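J.: Please find the sequence and the predicted model below.
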Amino acid sequence: MGVPQNLCTSCGKPLFARYDLKEAARTLTPQSLTTRGKSLWRYREVLPVRKDEDIVTLGEGWTPMLHVPRLGAKLGMERLYIKDESQNPTQSFKARGMTGAVSMAKQYGLKKLAVPSAGNAAGALAAYAARAGIEAHIFMPADTPQANIIECRETGAHVTLINGLITDCGMEVAKRKAAEGWFDVSTLKEPFRVEGKKTLGYELAEQLDWKLPDAVLYPTGGGTGLIGMWKAFDEMQQMGWIGSERPRLYTIQASGCAPIVRAFEEGKRFADEFPNAATKASGLRVPKAIGDFLMLDALRASGGGVVAVPDEEMIQAVRELGSAEGIFAAPEGAACYAALKHLRAQNVIRADEQAVIFNTGAGVKYLECFHD
């Protein structure tokens, strides 16, 4: 793509980068990966940046895939794993998307980027924009966790707090971006955050020795990671790395903001905006996602499902996960463990299956959630 572009100009839906996978597979092979650096840029041939000098990196990706036997034993599962994204730069999986988006912004020569964010995406944009020497303009709800707000200010971003939700922040960016000269890097409103996030799928396969797990539990706000992984599985199959088998994908949302859960259960392809969205898990407080249909398509195609978790359960799960395995998870990640308990009780996920929980961020960024 020669010019920066947001949504498709004809249908208003997200755009995706496509690659000559036959050409990519000449140099990108499971064997070649054994000698490459431990960052997501190891998958260079299926990432969009043309020149290495335009890559804006802080060492993101290649996060641990941790076997969690004590946690698994509580559920009778011997093959339970946590993919711990809290060990990324800026302490969340959002670093993956922003290395892609900001690298492409540098390639295009963009000078000012703007994003609405519930927290962690803001911190990631602030850091990567600073690394690239690009202005970052960030719009967050006023009740965003303090750690995110401070992080953005201390890494040089222009921060505006809005009395409202992430959707209100998005409207403010949309209203002002033309006059201010900002390029909007909102979730799925540009094509490259999803490219960084899809490396979750590549790492999932590589770290499990090219055999995908039976089930993946993923906390979902905007859903870019889920959509990206589904894209990665398709690319890997086309390159001959994996077969047609796919994990069952389970979207985990907060009971107080569960538009994808509701749409899935009602058999809809598009999700209505969730009214009065409220949850302590700020990353899950996304009442309307532009990629709703992409998530719902992937969930159904994979044979997976949805679970909504009350805030009290996810906060309790943070402590349970931490005390069993030493991982201080974000509420969003802990929500997946709470959801797994429900899925095990119903035997939707069986004891003999291999399951991977995605912990998308660090609990230390959510200290307000843990006040007694």
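T.: Cool, the structure landed.
J.: Only C-alpha atoms from now on, for both contacts and neighbour counts.
T.: Will do.
J.: now the residue lying closest to residue 272 once chain neighbours are set aside: how far from residue 236?
T.: Excluding the flanking residues, the one nearest residue 272 by CA to CA, 6 or more residues apart in numbering is residue 259, at 6.5 Å. For residue 259, the distance to residue 236 (CA to CA, to the nearest Å) stands at 30 Å.
J.: can you check residue 39 too?
T.: Residue 39 is 18 Å from residue 236, by CA to CA.
J.: Give me the more crowded residue out of residue 259 and residue 236.
T.: In this comparison of residue 259 against residue 236, neighbours counted by other CA atoms under 10 Å, the higher total goes to residue 259 at 27 against 21.
J.: Go ahead and confirm that one touches residue 273.
T.: Yes. Between residue 259 and residue 273 a contact is recorded at 6.5 Å, counting by CA atoms under 8 Å.
J.: in the stretch 1-150 of the chain, which spans are helices?
T.: When assigned using DSSP state H, counting those that start in this stretch, the helices of the stretch 1-150 of the chain occupy the ranges 21-27, 30-33, 69-74, 94-108, 120-132, 146-154.
J.: Alongside the first one, take a look at this:
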Amino acid sequence: MTYSVLKCFACGSEYNINRNKYTCDKCGNILDVFHYDMEYTTTKLKGVWKYKNLIHPSISNEKIITKGEGNTNLYNSSRISKYSGINNIYLKHEGENPTGSFKDRGMTVAVSEGMRLNFKKTLCASTGNTSAAAASYSAFAGIESYVMIPGKNISANKLFQAIAYGANIVDIDGDFDTAMADIKKTIEKRNDFYLLNSLNPWRIEGQKTIIYEIMEKLKPDFISFPAGNLGNTSAFGKALMDLKSLGVINEVPRLIAIQAEGAAPFYEYIKEKLENIIPVKAETIATAIKIGNPVNFKKAKRSIEFTNGIVEKVSDDQILEAKREIDRSGIGCEPASAAAVAGVKKLRESGILDRGDTVVSILTGNILKDVSIIPEYKSLKISDIL
């Protein structure tokens, strides 16, 4: 029978899942959720919770807080194929989740775990998508949410979501990394808040299901995605480790983590083979990945190493160009999402990817998440079309 523990991937220390401190007492690294005797079996539940036995087998169905997240579409567009130079490129659109981003997958698991542990308040730092998901799922669970937001570094659309769902907004004079530092101080001093950032390994468990869904339908050579705080990078490698160890797949697709040039500490960390990540002052129009000191870099490195993955960076101009093509294809996405396709195009042009490769690019957020960048357009008069 499957049972779960919190386990340090660095030193191997194990802790009971009833604990809500998610760093190792011995070495300080972020803990993983580890499932012993895991089996690849699905349930009759929908979306993310179809994979309950792979993400949180011990939670009772009554504690699950879900809004039907997951089961998002894969799109194939001739326009994106032509633009990227990849014949078989598919777009997995996480913007189709209830609050408009992939964060709902992690939040359904994390908030459900918070309910299992009987918390009445949740807390997160956010540049937008996390705050929207945290506020929505907390409200749906009937508990309070507190969101630390760097007021000058968030899309108004995302802030509106958090406010509309009733979150208590804590305005931070700084950026996301400042907010994360304040989160850590708060959690150390108080034990009545349940943490919902990707320091929480239950978030990672929910985000694994993106990979499960892809691999059920395709066997891609590469999977590309935008990389900010590196929660997805961590989750995707962990999901592929699951599938490989369980014998579900033989060949492991290579992960491609794409950062914005102005917020690329993980790119430098991997490229220069550094001992530790060097924080940067993040600057990019892609606010969802505008993070200069990502907390999950060690877990993310594990994912890149396991999959023989690639870390690349793209400019804001390349992101905007890719976004225009995705939008004009009728699919649409927020700016950060477009980095996934911009990176594929760059790697194809450099010869790292071949035209015949099968690639899945993950679009992490809905087009309406950030409308501050309005494309130029020409208006017509009625006489022009009569």
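T.: Thanks, I have the structure now. For clarity, every value in this text was computed on a predicted model and none was experimentally measured.
J.: Now the TM-score, please.
T.: The TM-score (TM-score structural alignment, normalised by the length of structure 1) is 0.91; 357 aligned residues with a CA RMSD of 1.7 Å.
J.: about what we covered before: and the residue nearest to residue 272 of structure 1, what does it touch?
T.: The neighbourhood of residue 259 of structure 1, defined by CA atoms under 8 Å, 6 or more residues apart in numbering, consists of 271, 272, 273, 274, 287, 288.
J.: neighbours around the aligned partner of the last one in structure 2, how many?
T.: Using TM-score structural alignment as the criterion, residue 288 of structure 1 maps onto residue 293 of structure 2. Residues within reach of residue 293 of structure 2, counting by other CA under 10 Å, total 24.
J.: Tell me the spatial nearest neighbour of residue 293 of structure 2, not counting adjacent residues.
T.: residue 279 (4.7 Å).
J.: separation between that neighbour and residue 294 of structure 2?
T.: In this view, residue 279 of structure 2 and residue 294 of structure 2 are 8 Å apart by CA to CA.
J.: Neighbour count: these two, which is higher?
T.: Per other CA under 10 Å, whichever of residue 279 of structure 2 and residue 294 has more neighbours is residue 294, with 27 against 16.
J.: now the spatially closest residue to the more buried one that is not a sequence neighbour, what's its secondary structure?
T.: Leaving aside its chain neighbours, residue 294 of structure 2 sits nearest to residue 229 (4.3 Å; criterion: CA to CA, 6+ apart). Secondary structure assignment for residue 229 of structure 2 (DSSP: H, G, I helix; E, B strand; the rest coil): coil.
J.: What residue in structure 1 is paired with residue 229 of structure 2?
T.: Aligning on TM-score structural alignment places residue 229 of structure 2 opposite residue 222 in structure 1.
J.: what's that match in contact with, if anything?
T.: Residue 222 of structure 1 makes contact with 187, 284, 286, 288, 289, 290, 291, 292 under the criterion CA under 8 Å, 6+ apart.
J.: what's the answer for residue 169 of structure 2, then?
T.: By CA under 8 Å, 6+ apart, the contact list for residue 169 of structure 2 reads 146, 147, 148, 149, 162, 163.
J.: for those, which one is nearest residue 140 of structure 2?
T.: residue 162 (12.8 Å; CA to CA).
J.: Against residue 304 of structure 2, how distant is the match of residue 288 of structure 1?
T.: As judged by CA to CA, residue 293 of structure 2 and residue 304 of structure 2 stand 18 Å apart.
J.: Please enumerate the strands of structure 1.
T.: For structure 1, the strands defined by DSSP state E cover 65-67, 80-84, 112-116, 135-141, 158-162, 183-184, 215-219, 248-254, 305-309, 355-359.
J.: okay, those in TSV with distance to residue 24 of structure 1 next?
T.: Converted to TSV, these look like this (distance: least, CA to CA, whole Å):
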stretch	distance to residue 24 of structure 1
strand 65-67	26
strand 80-84	26
strand 112-116	30
strand 135-141	33
strand 158-162	39
strand 183-184	29
strand 215-219	27
strand 248-254	27
strand 305-309	33
strand 355-359	28
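J.: right, and the ones you listed - which one's nearest residue 208 of structure 1?
T.: Here strand 65-67 is closest among the strands of structure 1 (CA to CA), at 8.4 Å.
J.: Read off where the closest one ends up in structure 2.
T.: Counting by TM-score structural alignment, strand 65-67 of structure 1 corresponds to 74-76 in structure 2.
J.: Measure the mean distance from that stretch to structure 1 post-superposition.
T.: Using mean CA distance after the TM-score superposition for structure 1, stretch 74-76 of structure 2 ends up 1.5 Å from its aligned counterpart in structure 1, as a mean over the superposed pairs.
J.: Show me the contact partners of that stretch.
T.: Contacts made with stretch 74-76 of structure 2 from outside it, assessed by CA under 8 Å, 6+ apart, are listed as 88, 89, 90, 91, 92, 93.
J.: 6 Å - rerun?
T.: Contacting residues not belonging to stretch 74-76 of structure 2 are listed as 90, 91, 92 [CA atoms under 6 Å, 6 or more residues apart in numbering].
J.: In JSON lines: these, plus distance to residue 367 of structure 2.
T.: Below are those laid out as JSON lines (distance: CA to CA, whole Å):
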{"residue": "90", "distance to residue 367 of structure 2": "17"}
{"residue": "91", "distance to residue 367 of structure 2": "14"}
{"residue": "92", "distance to residue 367 of structure 2": "14"}
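J.: From those, pick the one nearest residue 348 of structure 2.
T.: For the contacts of stretch 74-76 of structure 2, the minimum distance to residue 348 of structure 2 (CA to CA) is 15.0 Å, reached by residue 90.
J.: Counterpart of residue 31 of structure 2 over in structure 1?
T.: The equivalent of residue 31 of structure 2 in structure 1 is residue 15 (alignment by TM-score structural alignment).
J.: measure the spatially most central residue of structure 2 to residue 116 of structure 2 for me?
T.: For structure 2, the residue lying nearest the average C-alpha position, counting by CA atoms, centre = their mean, turns out to be residue 232 (4.1 Å). According to CA to CA, residue 232 of structure 2 and residue 116 of structure 2 sit 24 Å apart.
J.: What does residue 202 of structure 1 correspond to in structure 2?
T.: Following TM-score structural alignment, the counterpart assigned to residue 202 of structure 1 within structure 2 is residue 212.
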